[in-house]
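# Predicted structure and sequence below. I'll ask about it afterward.
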Amino acid sequence: MKLIVVDDEKGIVEGLQKMIGRYLPECEVIGTAHNGLEGRNLIQRRQPDIVITDIRMPQADGLDMISMLKETDCAAKFILLSGYADFEYARRGIQLGVKFYINKPVEEEELSGCVRQVMEEIRADRAKQQEMIELKQEVHSRNQEEALRSILELGVDHTDLVEELLRSAHIPTTNTRFASIMIELEGTMDALKEIGFEPLLRQIDLALKPYRGVYRFRYSGPQVAVLIAHGSTIAYGELIRVIRRLKEAVSRELNLSIAAGIGTVQEQAAGISRSFEEARMALSYKVVKGAGAVIPFPETMNREGQIRPVSEETIAKLESALDNMDEAECVGIIRGIFRGMETAPGISPADLQQQCLNILLSSIRNMSFQQLQQNGFLGRHILSLEGISRFRTLEHLEEWMVQVIRGMIAFKVEHHVPKKKDMITEIKEYVTTHYNEPISLADLASRFFISPYYLSQFFKQKTGDTYLNFLTQIRMNKAKELLERTDLKVYEVCQRVGYSDPQHFARMFEKVAGCKPRDYRKNLPDM
């Protein structure tokens, strides 16, 4: 603790310095003064934690000095030193917020006890301030994560809303480039439970330190979503190298393995959702690239000279049959694909393996990470390159593929996964019931055993609207009902309909209803 002594008697100042040095080793006397004006200037300059001051001094007494310092928001704690039992002085001191007094002549025990009492009060004040700072940071982080989740799951057609959400998250948009990354911890969840996510987040912060803004949060299960917002050009090649160095650091420092998908750099905020979808898609290619892969999105694009993939029409039929758990239809489609392979000229075993991977990737792209994790059969077969590479004949590959597809259907039947034709209705019913809970697209996808990306596309295809718009409309309709029928305050309505930030809620309400919540209630007709 830093301490200053102010007294017009030099002998008392020197005596106090000696006692403090002997009995209060945790305190350091950083200056002394011999009148009130000199003391005021010294205290303003050195900013001590504690000031021991005499009351009666020339030029300005101790209480005048304290009064002048209080006007400058001085945070020091004051101990008054006086040989006068004067009630008026004590009363003025109390009015100035002084709670501690020492009588002259000063005894070592009284000085030590009083200063230690002041130090305890200072520590308690600092603990409260730190608690408030951490609470504000936690609220800010939660609001920021909520805004980022909304941005990442919006899709590419909501430029205005993306800008507004970025502003609410205090993320700059002017002259800023953006890139998204999806990072996934590999291996069992035991290691993750042991160390938690914080060490990984710290490694991400260290690796991405060269970029102006880095926003990361736990997205779903063992996945971390990262958004980079940089004020100048983001060199894509350098970004890839940075993520590879991050992978090496996580392995070296935490003894963990990660895989990462890297979306492309976007010049405008409206492209963030696109970059994030690319990052998720790139990460899904770790099935092909193997464990611990760092996969830039451009590497997942089809290139000329590769074996021609199974047609989109055939894949769509296979997906539909899987969604409806029609085993006979699935097996028939697989048989048809292999009959086509038999007629392909010059096809090699490597080509066959690649073709099977393409089919399997297309077959599982509608499945969530949690579904794949729970399905031991898929883990042993689909998520291992050895599952394909051990086969050397077309017939063996065909039978293996049929068994994998049957395993998918058996898993869906066992876990009562709803058929695709009923899924949107069930999702709508669930959201309508649980609108007041923090149900992100990732949470919903996990509940209905479907990938977030596919759910986003499928919901819009079937309803003509995005999931986020649907959820927002449900919440706003309920907010209107509460404003009309109850006396709840606006912030209470905000909490009742699933929002944590009243300002964000008010902006969303105004977008939907055309006016602020308070104005909406004022304009209601008298009943």
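Cool, got the structure.

# switch to C-alpha atoms for all contacts and neighbour counts from now on
Noted.

# Who are the contact partners of the residue nearest the centre of the chain?
Among the residues of the chain, residue 217 comes closest to the average C-alpha position under C-alpha atoms, centre = their mean, at 2.9 Å. For residue 217, the contact set (C-alpha atoms under 8 Å, 6 or more residues apart in numbering) comprises 145, 201, 224-226.

# Give me the subset of the residues you listed that lies in helices.
Applying DSSP state H to those, the entries found in helices are 145, 201.

# right, and out of the contacts of residue 217, which lies closest to residue 281?
residue 225 (12.9 Å; C-alpha to C-alpha).

# and the nearest residue to that closest one once chain neighbours are set aside, how many neighbours does it have?
What sits nearest to residue 225 in space, not counting adjacent residues and going by C-alpha to C-alpha, 6 or more residues apart in numbering, is residue 182, at 4.8 Å. Neighbouring residues of residue 182 were enumerated by other C-alpha atoms under 10 Å; the total is 28.

# same thing with residue 56?
For residue 56, using other C-alpha under 10 Å, the count is 20.

# Please verify my assumption that it contacts residue 62.
Yes - assessed by C-alpha atoms under 8 Å, residue 56 is found in contact with residue 62 at 6.3 Å.

# tell me what the strand or helix carrying residue 206 is packed against?
With elements taken from DSSP states H and E, the one containing residue 206 is helix 198-207. Counting contacts by 3 or more C-alpha pairs under 8 Å, 6 or more residues apart in numbering; DSSP states H and E, helix 198-207 is packed against strand 213-220, helix 236-254.

# Put together CSV for those, with distance to residue 328 on each row.
Below are the helices and strands packed on helix 198-207 laid out as CSV (distance: least, C-alpha to C-alpha, whole Å):
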stretch, distance to residue 328
strand 213-220, 34
helix 236-254, 43
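
# right, so the ones you listed: which one is the most enclosed?
Most buried of these, by mean neighbour count (mean count of other C-alpha atoms under 10 Å): strand 213-220, with a mean of 18.

# tell me which strands and helices the helix or strand that the residue nearest to residue 225 is a member of is in contact with?
Assigned by DSSP H and E, residue 182 belongs to strand 177-185. Helices and strands touching strand 177-185, by 3+ C-alpha pairs under 8 Å, 6+ apart, are strand 223-230, strand 258-262, helix 272-284.

# this is the comparison structure:
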Amino acid sequence: MSYQVMIVDDEPEIAEGIAFLIQRFCPECQVAEVAYDGLEGYEKAISLRPDIILTDIRMPECDGLEMIRRLQAGGLSTKYVVLSGYAEFEYAKTAITLGVEDFITKPVEEDELCAVLQKSCRSLQREQENHEKLQHMKSTMKDYVLKDFLERSGKYTETIKDYLEQYDFPVSGRQYVCLVTDLYETPERERRQEFLRLVKEKELASLGFLQACFAVEYSQEQIVLTGALKREMEPRSLHYAAEKLKNQLTQLLDTTVNIGIGMPYRNVEDIPKSFEEARCALNYKIMKGSDCVISYTQICDIEDSASPILPEDIKRLEECIDRMDDEGCRAAIEEIFRKISEKNTLSLEELQMLSLNLILSGIRKIPFVQFQLNQYLGKNIFSLESISKFRTIEQLKNWIINTLRSMNELMLKDNLSEKKDVIQEAKEYITKNFNREIGLNEISEKFFINPYYFSQLFKKKTGETYQNYLIGLRVERAKKLLTETDLKIYEVCEKVGYSDANHFNKVFERFVGMRPSEYKKQRR
């Protein structure tokens, strides 16, 4: 960083000589101006406001010390370094009492000049760092005070009032309102900080409806805007103003923005109520989709209505869960959420309860999964707040589908070791009974296993489906009978478990490549 230096000396040769030395030997300093008496120095310093003023003491019209007094009285915060001859030592001591940073004896030596200027630069740097830390602390404290106030749910005290007034918060406005903004999929702190800067520097023209606006970074994604309205506004007008704000933020921050709006209130102590309403409204983004503005009045207008989901829809899902049919579960849930999207009148509480019931449909059918819920559901599935973590209804739907699929996979994995011998036992049973009608339900009842689960497990263990395995046994037995006996085709058909000769012929031809009669002739 380069610091600006102004030189004040009534001797042009000395002033220009000092300027030359600074430019050559002090790279951290830049000579911004030269004045040749105290009055000129005062006027230029007020206009330029340099970081360091290097001034002689004895000058006509106005000496250096008088110039310093006037500048200090005018509020100029800068570093003063005085030039003094040995005979002017008493003047130098007076200068120190005025808060002068240092003094340099004439004639000026480059080493001494550089040392004094470097000392002043270091002092300026420390002051700047301390100022930034103080500002950060003030900003942090301000955010803490405002967040604490927002979360106090109306517990407005004189202490809170004093804090708000200390930070120039208007406590006697006409109406107060809260807006909660959600930067969709924008976790980058730089973008959030840019949002806060735009508010602080009053660069958002769309915030013109607020007399004073304060922004608080409430979470990684949410920034709260609160303040006093310039004039009383109806909810519709407030909604329109928030739409303009959303559009401007979307353009400036290059991201999707959602905004929830609380109700406007006349008393400052009701701001926490407006804040809670704005948060509640924003949660409805899951129903409205991204890039939306939702006011609390809108969600209050949602009337109680009959659920679009029929008992038959839940029953269909439970049947699929019973069979551990992943694709069936997906189709059932897709249909349920299609109806939700078409109706679009469910309250957030109704959506939460419906989602919970869909998950419980799986849990009721698979009791052991209850011991491993946290792996899939998280700790807060039973709270309404958890629904707000989903940004769109599509995300919620996919989460439910994946959760039920995970339950199915967990059940398959858990039962695999317990049923390690059931497939071998089932194969032996099929081998003994394939000559009669035998289906999955009979196998399931015999071995106390879900039919759909048995079908999946059989393929996993043998590499082929139960049906193909059964047909394979029957065809091999039929080939043996056709080769070694004089049984007619229909008799062979009955011997291997088929009651329909035409169906037997088609199955045999599909597996062997020729009809039973052709096979029999070929083998004789």
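Done, it's in. For clarity, every value in this text was computed on a predicted model and none was experimentally measured.

# Any idea what the TM-score is?
Once the chains are laid over each other, their TM-score by TM-score structural alignment, normalised by the length of the second structure reads 0.51; 352 aligned residues with a C-alpha RMSD of 5.1 Å.

# Tell me which of the helices and strands packed on helix 198-207 of the first structure sits nearest to residue 400 of the first structure.
Ranking those by proximity to residue 400 of the first structure (C-alpha to C-alpha) places strand 213-220 first, at 31.0 Å.

# what's the angle between the closest one and strand 223-230?
160 degrees (axes from the mean of the first three to the mean of the last three C-alpha atoms, to 10 degrees).

# just to revisit the earlier point, and the contacts of residue 217 of the first structure, which two are the farthest apart?
Farthest pair in the contacts of residue 217 of the first structure, by C-alpha to C-alpha: 145 and 201, 14.0 Å.

# still on that earlier bit, in a markdown table, list the helices and strands packed on strand 177-185 of the first structure along with mean neighbour count and distance to residue 300 of the first structure.
Shown next, in a markdown table, are these (neighbours: other C-alpha atoms under 10 Å; distance: least, C-alpha to C-alpha, whole Å):
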| stretch | mean neighbour count | distance to residue 300 of the first structure |
| --- | --- | --- |
| strand 223-230 | 21 | 19 |
| strand 258-262 | 26 | 10 |
| helix 272-284 | 25 | 6 |
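
# possible to save these as TSV with distance to residue 157 of the first structure?
Below are these laid out as TSV (distance: least, C-alpha to C-alpha, whole Å):
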stretch	distance to residue 157 of the first structure
strand 223-230	19
strand 258-262	21
helix 272-284	9
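
# what about the strand holding residue 182 of the first structure, how far off from the second structure?
In the superposition with the second structure, the average deviation recorded for strand 177-185 of the first structure is 1.8 Å (mean C-alpha distance after the TM-score superposition for the first structure).

# Which part of the second structure matches that strand?
Mapped onto the second structure using TM-score structural alignment, strand 177-185 of the first structure spans residues 175-183.

# Could I get the contacting residues of the residue nearest to residue 215 of the second structure when sequence neighbours are not counted?
Closest residue to residue 215 of the second structure apart from its sequence neighbours, by C-alpha to C-alpha, 6+ apart: residue 225 at 4.6 Å. For residue 225 of the second structure, the contact set (C-alpha under 8 Å, 6+ apart) comprises 178-181, 213-216.

# Which pair in the residues you listed has the greatest spatial separation?
181 and 213 (13.6 Å).

# Leaving out chain neighbours, which residue sits closest to residue 118 of the first structure?
Closest residue in space to residue 118 of the first structure, ignoring its immediate chain neighbours: residue 77 at 7.2 Å, by C-alpha to C-alpha, 6+ apart.

# That neighbour: how many residues sit nearby?
With neighbours defined by other C-alpha under 10 Å, the count for residue 77 of the first structure comes to 21.

# Now that it has come up, it's in contact with residue 47, right?
No - with contact defined as C-alpha under 8 Å, residue 77 of the first structure does not count as touching residue 47 (10.8 Å).

# Tell me where the stretch 401-524 of the second structure has helices.
Applying DSSP state H, counting those that start in this stretch to the stretch 401-524 of the second structure gives helices spanning 422-433, 440-447, 451-462, 466-484, 489-495, 501-512, 516-523.

# Tell me which of the ones you listed lies nearest to residue 149 of the second structure.
That would be helix 451-462 among the helices of the stretch 401-524 of the second structure, by C-alpha to C-alpha, at 56.2 Å.

# In the first structure, point out the residues matching that closest one.
Under TM-score structural alignment, there's no match for helix 451-462 of the second structure.

# Pull out the buried residues from that helix.
451-459 (16 or more other C-alpha atoms under 10 Å).

# what do you get for stretch 102-115 of the first structure?
Neighbour-count burial for stretch 102-115 of the first structure [16+ other C-alpha under 10 Å]: 102, 106, 111-112, 115.

# For residue 318 of the first structure, state which of the residues you listed is nearest.
Distance to residue 318 of the first structure, by C-alpha to C-alpha, is smallest for residue 115 among these, at 78.7 Å.

# Return the list of helices and strands in contact with whichever strand or helix holds that closest one.
Per DSSP H and E, residue 115 of the first structure falls inside helix 108-154. Other helices and strands packing on helix 108-154 of the first structure, by 3+ C-alpha pairs under 8 Å, 6+ apart, are helix 10-23, strand 100-103, helix 159-168, helix 272-284, helix 467-485.
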